[in-house]
Structure formats: structure tokens, C-alpha cells
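Asker: Test case, fold it:
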Amino acid sequence: MCAFEHHNSLSIGYVALKKSQNSLERRCRRLPRRTMAAVPSRFLLVTGPPGVGKTTLVMRVFETLRGSHPNLNIRGFYTREVREGGERIGFEVVTLDGRTGPLSSCKVSRERMRHNEGIFQPSRKIRPEGIEPGSWMFDEFKNFCNLDILTHTIAFWFFCSPESVRWPTVGKYKVDVASLESLAVPELQVKEETDLFIIDEVGKMELFSSAFFPAVMRVIESNIPVLATIPIPRQGRDIPGVARLRNHPGAAVFTLDTGNRDTMRDTICSQLRSLLQKR
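Answerer: This is a model prediction of the structure:
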């Protein structure tokens, strides 16, 4: 065989091999899409800007499913505004069976603070010597602790007054951690008879509770469908706990806006019905 014929034979073989490789790659790329379509995610996350209607959407989905499947065992909670004279003064937690409790308020009475005093018992000496409120070191540490929720929580435990530890603040609101843990956290107990969990929401206020996020993770790692809401990143920065949920490999994230609310509800209802039929 001459050199030209040998080179031509190698070229033909290379082209055939390349075609076979491309065909295999196309088949492999198609396989995950078919698998994902056949097995929809059981962890549904709704996100969107404040006031867009995340809670309204979740409650409409809940009412739709309860209307079509009255025997479903749905556990969880949602949050709603508390208003006084047209002004929002806080938020409250509402369980799906109708029980309510305060989540946060800008009008927390001293009596309520004293009532919850026995629940959190941090040491009176919780600031290292030399770092006192008003000092430059204290101010520098507070600026550093604005980075994320973890350092913010550390700041409360080590540098703030005992009252601030029991009643952390988000903006003008004081968060009632004890109320959240006594009402919402028990609703997140994983039980075999539960068909669906609804969690509205996993946000900055809720994450001040050391018991809340582990309870959420146990729910997600169970085999029970979950519908939850999370806030959007603020100024491009996500709360670490929220980011962990958003990036969870089993999560399907739905971004809500004013133009897709109706279609989003139908999509989520359809996906949950499909999941519930397989249980």
C-alpha cells in the first residue's frame, strides 16, 4: 500500500470514529433529560422579590390540593403580616391547622421579653475583655459581621447584650425566636403519615433559631415532597442557609414575578399532584 492510500485509510477511520463518538455524546446528553422528566423534583422552592406574592401562591396551592385531595396530611406553616391602623408592625407564624404565634414585631413589650427570659440563658459575661459597646474594636467587629448570617449570629452571642441575644433584630423588627421554635419547628417533624410539607419561609428571621434550619434539612432529606419559599439574594448576596437550599441538588427553583403567578401556580400544583400520586 502506498503512503497516500495509507493516509487516506487513516483519515476515513478517524472520521468514522469521530462520528461514532459524537453519536454517543448526543445519546448521553439526552439520557439525563429523559430521566429528569420522568422523576420530577420533590423539593420545590419558590423565590422572588418582597411583596410579589410568594405566600399567596403557596396558600393557593395548598387550598387547591386540599380541595381536590381532602384526605391529604399536609404539615407546615406560613407567615403573614400583622398590621395596626394600616401600618405593618410585624409578622406572625400560622400553622396549616390555624394556630398562630408572633414571629417578629416592632412593638415588643417588656412583659413579653421577661416572659421569654428563661428560654435563652446566655452568660452575662459574653463579651471578651477590652471589647465594649462604643469602642472602635466593637464597631469594626459589627461591620465585619454584616457579611452574612453566620457571622451576624456569632456577633449576637459574643458581643451583644443578653436581651439582644434573646430578641435579635431584622431592621426595625425584634424576632421572637422562642415563639417560632414552639410553634413552627414542631410542624417540621418528619412522620411517615405526612404527605406534603409547606414551609413559608426560610429567611433571615427564621434562621436566628438554632433549631429551625436542622429541622428544615431533615424534612428535605426525607422522602416527603416539600414546597418552600426563600427570599431572593439582596444586593447580590445570599444568606448562607438560603443559598444552601437554593443550590441543593434536588431543588427545583421557581422564580415568581407579577407576570407568571397564575401559570406558576398551575405548574407547581401539577408537579405536586404527580408526586403525591406516587406515594
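Asker: rest of the way, CA atoms for contacts and neighbours
Answerer: OK.
Asker: Following element in sequence after whatever helix or strand residue 174 lives in, please.
Answerer: Take DSSP states H and E as the rule and residue 174 turns out to sit in strand 173-175. Sequence-wise, the next helix or strand beyond strand 173-175 is helix 177-183, with elements assigned using DSSP H and E.
Asker: and that following helix, which residues are buried?
Answerer: 177-181, 183 (16 or more other Cα atoms under 10 Å).
Asker: One more, so I can put them side by side:
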Amino acid sequence: MKPEVSMGRTLLLTGRPGIGKTTVVKTVVETLGEGAGGFYTEEIRGPGGRQGFRLVTLDGQEAVMAHVNLRGQERPRVTRYGVDVSAIERVGVTAVRQAIARGQLVVIDEIGKMELFCGPFKDVVLKAMNSPHPMLATVMAKPTPWVDSLKLMPHVMVWDVTVQNRDEMPSQVYRWLER
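Answerer: Below is the predicted model of the structure:
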């Protein structure tokens, strides 16, 4: 499926893992309050380090998206994590649909390998990009055909978050939103 976009404005933040993309998104969302909807992803930490990832909607719902203890042949895996595709659809996709319906800034953190196992997630990303509302999303830096095709679409800006610019990035995002 080749994505197409006809409307909307989309800002994709990219950069290496741990550089601060989610921090930028959370800072922007805290300022906007109810003017934003969608979700962000956070690590689940435990003994021995990272155990998985949780989706957290901007209105407080949560679901475990991937975990080392999620097993089963029907589950897709990314490195050592089993991915719960139904959690992505139930919580993440629903949050994005609601943000679009409410006319909010659509926030998606992130459009990554795990999320891409969910067909409805890919559909709602395209729906958000086609909506008249702005979208702020994070994407993996590693080349991935579907995500790379998003980066090339009209009305899409891609900003690289680095150690040098991450502290100033929220104010740059606010200026982008004001245009």
C-alpha cells in the first residue's frame, strides 16, 4: 500500500534511541493540555533493565505493547520482545482516532517496528496525516520502507533530534504549530 496525503501538516521527529524524542513530545503536550490527543510510548523497567514497552494515552489509559514475557507463536517479535498487536489497536489506534475526531493535535510516539505489525495502526497514521489537523509523531531513524515513504510525502517535515538541539526543540515545535 502506497500512502498518500492530501491535507494536514505533519512533523516527524527522528533520531537515535534515547536522544530525547519522547521528552520533546511530552514537553509540547504538557503545554498544550487538552489541545492534544494520541499516545506516547514508555519503557517498562525491571530487574536487569528494560522489560518491555507501554502505550500511554494522553488521557491516561495504558496498555503493555511489548514485553519479554509475551510469548506465543502467533505473536510477532522484535528482538527479545513479544508484541501485543491487539493492545496497539485497542489503546493506540483508538486514542489517535479520538484525537482526529476532536480536532486536536494528533500525537503518535512512536511510529516504530512494533507498531507497524498492526494494520489498523498504519491506517490511522494515514488518516491522521490526511486530516486537517496537525500531527506530531516520532519515527525511528533506521531505514524502514513504510516509514521512509511517510517522510517523502507532501506537507511532511522531518526534524532530527540531536544532543545539540533537543533542549530547543519544544520551542521550535510550538513555532511550527503556530504557522
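Asker: Would you pull the TM-score for this pair?
Answerer: TM-score of the superposed chains, computed with TM-score structural alignment, normalised by the length of structure 2, equals 0.90; 171 aligned residues with a Cα RMSD of 1.6 Å.
Asker: Kindly spell out which helices and strands sit in contact with the strand holding residue 174 of structure 1.
Answerer: strand 100-105 (3 or more Cα pairs under 8 Å, 6 or more residues apart in numbering; DSSP states H and E).
Asker: After the strand it packs on, which helix or strand is next?
Answerer: Criterion used, DSSP H and E; the element after strand 100-105 of structure 1 is helix 110-115.
Asker: how far does that following helix sit from the chain's center?
Answerer: Helix 110-115 of structure 1 has its average C-alpha position 30 Å from the chain's average C-alpha position, going by Cα atoms, centre = their mean, to the nearest Å.
Asker: Check stretch 157-173 of structure 2 too.
Answerer: Worked out by Cα atoms, centre = their mean, stretch 157-173 of structure 2 lies 16 Å from the chain centre.
Asker: tell me, it lands on which residues of structure 1?
Answerer: Alignment of stretch 157-173 of structure 2 against structure 1: residues 252-268, by TM-score structural alignment.
Asker: List the buried residues for that stretch?
Answerer: For stretch 252-268 of structure 1, a neighbour-count test (16+ other Cα under 10 Å) marks 252-253, 255-257, 261, 264-265, 268 as buried.
Asker: Among those, name the ones in helices.
Answerer: For the buried residues of stretch 252-268 of structure 1, membership in helices holds for 261, 264-265, 268, with DSSP state H as the criterion.
Asker: heading toward the C-terminus, what's the first helix or strand past the biggest strand by length in structure 2?
Answerer: Criterion DSSP state E: the longest strand present in structure 2 is strand 36-46. Next along the chain after strand 36-46 of structure 2, taking DSSP H and E as the criterion, comes strand 49-57.
Asker: in the superposed pair, what's the mean gap between that following strand and structure 1?
Answerer: Mean deviation of strand 49-57 of structure 2 from its aligned counterpart in structure 1 after superposition (mean Cα distance after the TM-score superposition for structure 1): 0.5 Å.
Asker: Please tell me which residues of structure 1 that strand aligns onto.
Answerer: Using TM-score structural alignment, the residues of structure 1 aligned to strand 49-57 of structure 2 are 87-95.
Asker: which residues are contacting the matching stretch?
Answerer: Stretch 87-95 of structure 1 has contacts (Cα atoms under 8 Å, 6 or more residues apart in numbering) with 75-83, 100-107, 173, 180, 183-184, 187.
Asker: just the buried members of those residues?
Answerer: The neighbour count (16+ other Cα under 10 Å) marks 75-80, 82, 100-106, 173, 180, 183-184, 187 as buried among the contacts of stretch 87-95 of structure 1.
Asker: Closest to the centroid, which residue in structure 1?
Answerer: The residue lying closest to the centre of structure 1 (Cα atoms, centre = their mean) is residue 202, at 3.8 Å.
Asker: wait, doesn't residue 108 of structure 2 sit right on residue 96?
Answerer: Yes: counting by Cα atoms under 8 Å, residue 108 of structure 2 does reach residue 96; the two are 7.5 Å apart.
Asker: list residues touching both of those two?
Answerer: Jointly contacting residue 108 of structure 2 and residue 96 under the rule Cα under 8 Å, 6+ apart are 38-39.
Asker: What distance do you get for residue 142 of structure 2 to residue 107 of structure 2?
Answerer: 21 Å (Cα to Cα, to the nearest Å).
Asker: more neighbours, those two?
Answerer: residue 107 (28 against 14; other Cα atoms under 10 Å).
Asker: Tell me the residue in structure 1 aligned with the more buried one.
Answerer: Here residue 107 of structure 2 is matched to residue 198 in structure 1, going by TM-score structural alignment.
Asker: quick one, what contacts that match?
Answerer: Contacts of residue 198 of structure 1 by Cα under 8 Å, 6+ apart are 58, 74-78, 226-228.
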